[in-house]
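S.K.: Could you look at this predicted model? Sequence included:
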Amino acid sequence: MKQKLQITALFVFCLAGYNPAKADRSLSDTLEIEQVVVTANKTLVNKNNIPLSVSVITREEIDKSSESALLPVLSQRVPGLFVTQKGITGFGVSNGGAGAVNIRGVGAGNKVLMLFDGQPQWAGVFGHSLPDTYVASDVDRVEVIRGPGSLLYGSNAMGGVVNIITRSQHEEGVTTHARIMYGSYNTQKYMVNNGVKLGKFNSFFSINHDRTDGHRPNSQFNITNGFGKLGYNINNHFSVMGDVSLAYYDTHNPGTIDEPMYHNWMKIWRGTASASLSNKFDKHNGAIQLFYNWGNHKIDDGQNTDIPSTYYFRSTDFNYGVLAYESFFLFPGNQFTLGVDYKNWGGHAWNDNFDGTEKLIIDKSVHELAGYIVMQQELWSILNLNAGVRYEHNTTFGNEWVPQAGLTINPFHGNTIKASFSKGFRSPNIRELYMYAPANPDLKPESMLNYEISVGQQFLNGKLHAEITAFYIDGKNTIVATPVNGKMKNINTGKFYNKGVEFDLSYHFLKNWNFGTNYSYLHMNKPLVGAPEHKLFGEIDYTPGKWSFTLNTQSIFNLYVTTKPVDKENYTLLNARIAYRFGNDKRNITLFVKGENLTNTSYTINEGFPMPGIIAMGGIDVRF
């Protein structure tokens, strides 16, 4: 709490030092500084004109991390967002899996929706996200809605939305980027990508391979990811785009320290493909998107003794659909969006016994059909009103209404005040509905109401930006396995409320110096595993000429590792990166070294899975 008060005081002090009499009240000036986002309205819109809290992680921030996985970058740089981890690289699935994304203490059970270019990404049978398929090199930027996004995106966007916007070649010509890294625990990372733009045609292809022996016995991890994207501008009004992403990973789970696992491994294929047709006119624009996700899992659940299993768990799953929307600009300052979504998700799971027989577990699918409408209106160049509603029909639980409303005020240059109310929900997944003993086909969606207000201010011609947000969440119908007539059963029984404060600041204070920090305070009446009470991150960059120096630190306080019994973790990590570049901005070779957890802090995020100590990595980047 002391940290929260100190940061709030800093923000108020900055506001007090600002002289609005010298400011130009023109909104157009603010537009030149502020980022433009697509996730909150489906079309390009100034971030200051939408009432939701949206964080944007740029390509530059992703590059300077030298990370191959995307989620650790988000866990540092997005206030209120935390990602569970268990080792040096790789997240895995099933027993011992990590990579759960929580926003504002909401996330367990896939309550944060992961998107590729606005299309949902999650496994059709178990309903979980796929953290090892989110590859940093394939990302142009990431837009994170901190709070419900169910108005536009439906189920699983209950706690928030992470929209991974994939890369395209924007500059005319051909560019190629390759990187090799090697470091602790025989960790190796290889990456190469290529972008082409020739007139109306553009393409981007990449391949990544990561492997590690792991910092514990029997914790090795291997993954190969491939991505390809093609685009063509038919004319000034229409363009088409298509992409394919594939991943194969082989991972082992050593079990917890107290209960080691033997023979627990996973061999997994994941893939996604999409195609879109976009239109852009003076008075309207929109798109129709088709997507298809699939998976093939082969898992040995292992044993607590060194005795081989008698079967493999097998599953194939799918998640496909059609998304269509059109935005209309009826008169000055007005934007009116209509959208329709159709989704079908499910799959087939069985035990493949070594005696040649099979035991069916589930073969099921669920259909969803939804329509939504969103209106935004600008008034007097300082006020924006935003409201919308979604109606969704699900073949399992029936119907769900999703309202949302908010406003933004720009009273003077560089200042933005936002207030919003939004509803989020999550459909029960197939495991909760139909699989294993607690299954209950009569489950209803989990839901929550989110109330928030924020104040943002820019200073020094945009060199300094600060924003503070306060929120309150009221959740109900949480799905909990509860004893009923002597047997465990999934029922909608849980209620919860969360409240907190988020703060974000960036400062480009000298030509070659940049500083950024964010802080989150979270209070939960019902603790959630993987959700810290306090989360603080700070980073400073210094780029004198061809050298680059980065130093950052992250402090986590009162992170719930378990809730029964309660076990909390506190830790602070110190990380650094040094790089030197040969060549110019477009054609160069960069040598770099980086260290993580330089103070050798002992800590745990996933129960029973201690994180590694000091990690050292070195590598070479080539661009031409």
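M.R.: Structure's in. What do you need?

S.K.: okay, CA-based contacts and neighbour counts for the rest of this
M.R.: Will do.

S.K.: Tell me how many other residues crowd Y391.
M.R.: By the criterion of other Cα atoms under 10 Å, Y391 has 17 neighbours.

S.K.: Check the offset of the helix or strand it falls within from the chain's centre.
M.R.: If you go by DSSP states H and E, Y391 is part of strand 383-394. Distance, stretch centre to chain centre, for strand 383-394: 22 Å (Cα atoms, centre = their mean, to the nearest Å).

S.K.: how close does E533 sit to V106?
M.R.: 13 Å (Cα to Cα, to the nearest Å).

S.K.: you'd agree T8 is in a strand?
M.R.: No. If the criterion is DSSP: H, G, I helix; E, B strand; the rest coil, then T8 is helix and not within a strand.

S.K.: so what's it up against?
M.R.: Residues in contact with T8 (Cα atoms under 8 Å, 6 or more residues apart in numbering) are I468.

S.K.: Report the separation between it and Q457.
M.R.: T8 is 13 Å from Q457, by Cα to Cα.

S.K.: and the strand holding Y391, what does it pack onto?
M.R.: Counting contacts by 3 or more Cα pairs under 8 Å, 6 or more residues apart in numbering; DSSP states H and E, strand 383-394 is packed against helix 150-153, strand 358-379, strand 398-409.

S.K.: which is the next helix or strand following the first one?
M.R.: From helix 150-153 onward toward the C-terminus, using DSSP H and E, the following helix or strand is strand 160-166.

S.K.: Looks like A40 contacts I145 (just checking).
M.R.: Yes. Counting by Cα atoms under 8 Å, A40 touches I145, with 7.3 Å between them.

S.K.: Need the overlap of contacts for the two.
M.R.: 52, 54.

S.K.: doesn't T416 make contact with L52?
M.R.: No. Judged on Cα under 8 Å, L52 makes no contact with T416 at a distance of 11.9 Å.

S.K.: Comparison target below:
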Amino acid sequence: MRVAMKTFLIHLGITTSLGTGLSPALAQNAEPVLLDQIVITAGRTPLEAAKNGRATSVITREELEARNIVNVTDALRQLPGISISAGAGPTQLRMRGGEANHVLVLIDGIEASEAATGEFDFSGLQASDIERIEVLRGPQSAFWGSNALAGVINIITVGGERNASRWGWETMVGTRSTARGLLSWRGGAETIDGAVSTSLFRTDGHNMSREGDENDGSRSGTFSARFNADIAPNTTLDGTLRYARLLGETDAEDYATALPADSDDASRRISLLGSIGLTSKTPDDALTQRLRFSFGDTERRNYRDGTLLSGNKGRRVSGLYQLSYAFETPALADARHTLTAGYEWERESYNMLDAPGIAPDQLNERSRSLHGFVGEYRTELFDRIYLGTALRHDINDAFKNATTYSLSAAWQTFDGGPRLHASIGTGVTNPTFDEQFGYYPGVYLGNPNLKPEESRGWDVGIEQGFFHDRVIVDVTWFNMVLNDEIVYSPTFDSAMNLDGRSRRQGLEIAATAEILDGLTTRANYTYTDATDPDGVTEIRRPRHSASLNVTYTFFENRATVFGEMDYNGTTRDTYFGPPSYSTPVNLRARTLVNFGGSYQFSENLKGYLRIENLLDKEHEEVLGYRGSGRTALIGLKGSF
């Protein structure tokens, strides 16, 4: 593995905002790396990647299209610090050894996780309408509050285009009766722009259980819309709306074997997200005010043989006011400063749906709210040193109040020299509604006495470019301590806080290389050591993981071929069968290979091919639930 660590070449997020998405045109440029790409999630106001002291990665639309990405998880697997578990029910994403509800997921700035679980279900999330994905690793609650304990993922959809009008379409078919269709429009006039997109996806899937022959498919549909309008000089009104439906089939656990077996189980999820915002700036852009209201509504229903087993509905409403002031002090270290202060209000509500075994009092709506006050200060000194700090105080009506902080620094030592970066911060995650009140009688009971989870983490790294920045390598060491970790207790069929400290530490190596014009290589390696207070390795977090992506663009940038490798080392899981009903087991290491390409037939027509799991390797990311075998996808996309 030490050899692999030395040979993998990738782009690490902090200045890698560009490395994750080199366009064909850029691939022909003698200076392939752009260090001034904006990373929105790196603070309360936009920040250039090279000035960011936190560990950040960006996936651009060019990257998604060059690799013909269908599911967003296939792109996220290629980033350092991330592990994904696809199996029964929701597809979970973990970051730096944290849990799935320790990662805050935003879509166009709206919190998208389900109120019931605090997690975002990545199954069914297609890449067709996504402009870019920003990933921020490490505790970030000082900026974003609860659930940003281990990191933040901000998904930004395609926006409008001024003084233009363009329609787009896509059709795709594949093995396992897979098909996708997309229709979109983006355009605008001189003072307004917008974008609308709708897509449908279906597949017969594969048999998830180890035995039997029943395939478990899925059906999904998404509608999204965005607009921006200049309603006055230096004042902009914007809004977004997103509606998504998913029906996913799965196999339930056989209580005789404690492993999944063929069954007619399914889960239906319906979500609606929206926001409306107002941004006003002074003519010199020194003072910026933002006002935003957002909402999210998610309903989940679980069925067996067509009968409702359980279900819940969660809602989230929030408001934000933020004021930022930028100024310079040329006589003092040639410094530039940005001060930001903000207030956030959020209300979450939740109720179970009427199903067999649900008591009448469990149908009552439960709610909680918080008031958050946040401040941030950033400064740039001598055009080489970049410092940032943030402090947040949350007032909760259901839990104790929380104060979190963040400090970061980046130093460009000299022209062409290494860039040093470091950050330290704290995070908090409140108990979920499921953990507090349960979700299925007799199977999972609630614990209203749970305490919020709290973390403190730091990272330090060095980034260096070689051969005129045609190769960029970044090495980052991270460490985090988690207090009051919430876990499932099979003894009590409920959740509980662990005594003591859970520890996460590891190494992220990332690089990008473009030694030859048109040939781009990206890779990463992550070592993660995540243990509970007893020193036991946490489940579904591989100790070693790595990825490699090679993309070649040729024939006057009209043709592209790519290959991907995704490696997960041995991973621990839990077997809930006899004799102890909580037995640790190991899932064997696996390496998956994807391959594909595309050809631009004309300015408005492109064909593409993607083959996933090319070597048809058997694998499991959740005990007993098989991953998909070889799948071939072919499609056409065009515009007019």
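M.R.: Structure received. Please read these numbers as outputs of a predicted model, since none were measured by experiment.

S.K.: Got a TM-score for the two of them?
M.R.: Taking TM-score structural alignment, normalised by the length of structure 1 as the basis, the two superposed chains have a TM-score of 0.88; 585 aligned residues with a Cα RMSD of 2.6 Å.

S.K.: Please work out which residues of structure 2 line up with the strand holding Y391 of structure 1.
M.R.: Per TM-score structural alignment, the counterpart of strand 383-394 of structure 1 in structure 2 is residues 385-396.

S.K.: Check the mean deviation of the matching stretch from structure 1.
M.R.: Following the fit onto structure 1, the mean deviation recorded for stretch 385-396 of structure 2 is 1.2 Å by mean Cα distance after the TM-score superposition for structure 1.

S.K.: Residues contacting stretch 293-308 of structure 2, please?
M.R.: By Cα under 8 Å, 6+ apart, the surrounding residues in contact with stretch 293-308 of structure 2 are 110-112, 114-115, 263-277, 309-320, 355-356.

S.K.: go again using 7 Å as the cut-off
M.R.: With Cα atoms under 7 Å, 6 or more residues apart in numbering as the contact definition, stretch 293-308 of structure 2 has outside contacts at 110, 112, 114, 264-277, 309-320, 355.

S.K.: Buried among those? Need that as a selection in PyMOL.
M.R.: A single PyMOL command suffices to select whichever of the contacts of stretch 293-308 of structure 2 are buried according to 16 or more other Cα atoms under 10 Å:
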select buried, resi 110+112+114+265+266+267+268+269+270+271+272+273+274+275+276+277+309+310+311+312+313+314+315+316+317+318+319+320+355
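
S.K.: Mind checking which of the contacts of stretch 293-308 of structure 2 land in strands?
M.R.: Among the contacts of stretch 293-308 of structure 2, the ones falling in strands (DSSP state E) are 110, 265-277, 309-320.

S.K.: Now which residue in structure 1 aligns to S423 of structure 2?
M.R.: S423 of structure 2 maps onto S420 in structure 1, by TM-score structural alignment.

S.K.: can you count the residues close to that match?
M.R.: As a burial measure, S420 of structure 1 scores 22 neighbours (other Cα under 10 Å).

S.K.: Name the nearest residue to I589 of structure 1, sequence neighbours excluded.
M.R.: V622 (4.6 Å; Cα to Cα, 6 or more residues apart in numbering).

S.K.: Quick check, that neighbour in contact with I180.
M.R.: No. Look at V622 of structure 1 against I180 with Cα atoms under 7 Å: they stay out of range, at 9.1 Å.

S.K.: if you count what's nearby, which of these two comes out ahead?
M.R.: V622 (18 against 15).

S.K.: quick one on the thing from earlier: select, out of the helices and strands packed on strand 383-394 of structure 1, the one closest to Y560 of structure 1.
M.R.: Nearest to Y560 of structure 1, of all these, is helix 150-153, at 26.7 Å by Cα to Cα.

S.K.: Please identify the buried residues of the helix or strand D300 of structure 1 falls within?
M.R.: Assigned by DSSP H and E, D300 of structure 1 belongs to strand 284-303. Neighbour-count burial for strand 284-303 of structure 1, counted by 16+ other Cα under 10 Å, picks out 285-303.

S.K.: just checking, which of the helices and strands packed on strand 383-394 of structure 1 sits deepest inside the structure?
M.R.: Among these, helix 150-153 has the highest mean neighbour count (mean count of other Cα atoms under 10 Å), at a mean of 27.

S.K.: Please name every helix or strand in contact with it.
M.R.: Packing partners of helix 150-153 of structure 1 (3 or more Cα pairs under 7 Å, 6 or more residues apart in numbering; DSSP states H and E): strand 398-409, strand 415-426.

S.K.: repeat that with 8 Å
M.R.: So helix 150-153 of structure 1, by 3+ Cα pairs under 8 Å, 6+ apart, packs with strand 383-394, strand 398-409, strand 415-426.

S.K.: any chance of the ones you listed in CSV, plus distance to G486 of structure 1?
M.R.: Shown next, in CSV, are these (distance: least, Cα to Cα, whole Å):
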stretch, distance to G486 of structure 1
strand 383-394, 31
strand 398-409, 29
strand 415-426, 28
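
S.K.: quick one, which of L52 and T416 of structure 1 is more surrounded?
M.R.: Using other Cα under 10 Å as the criterion, L52 of structure 1 and T416 rank with L52 on top: 28 against 23.
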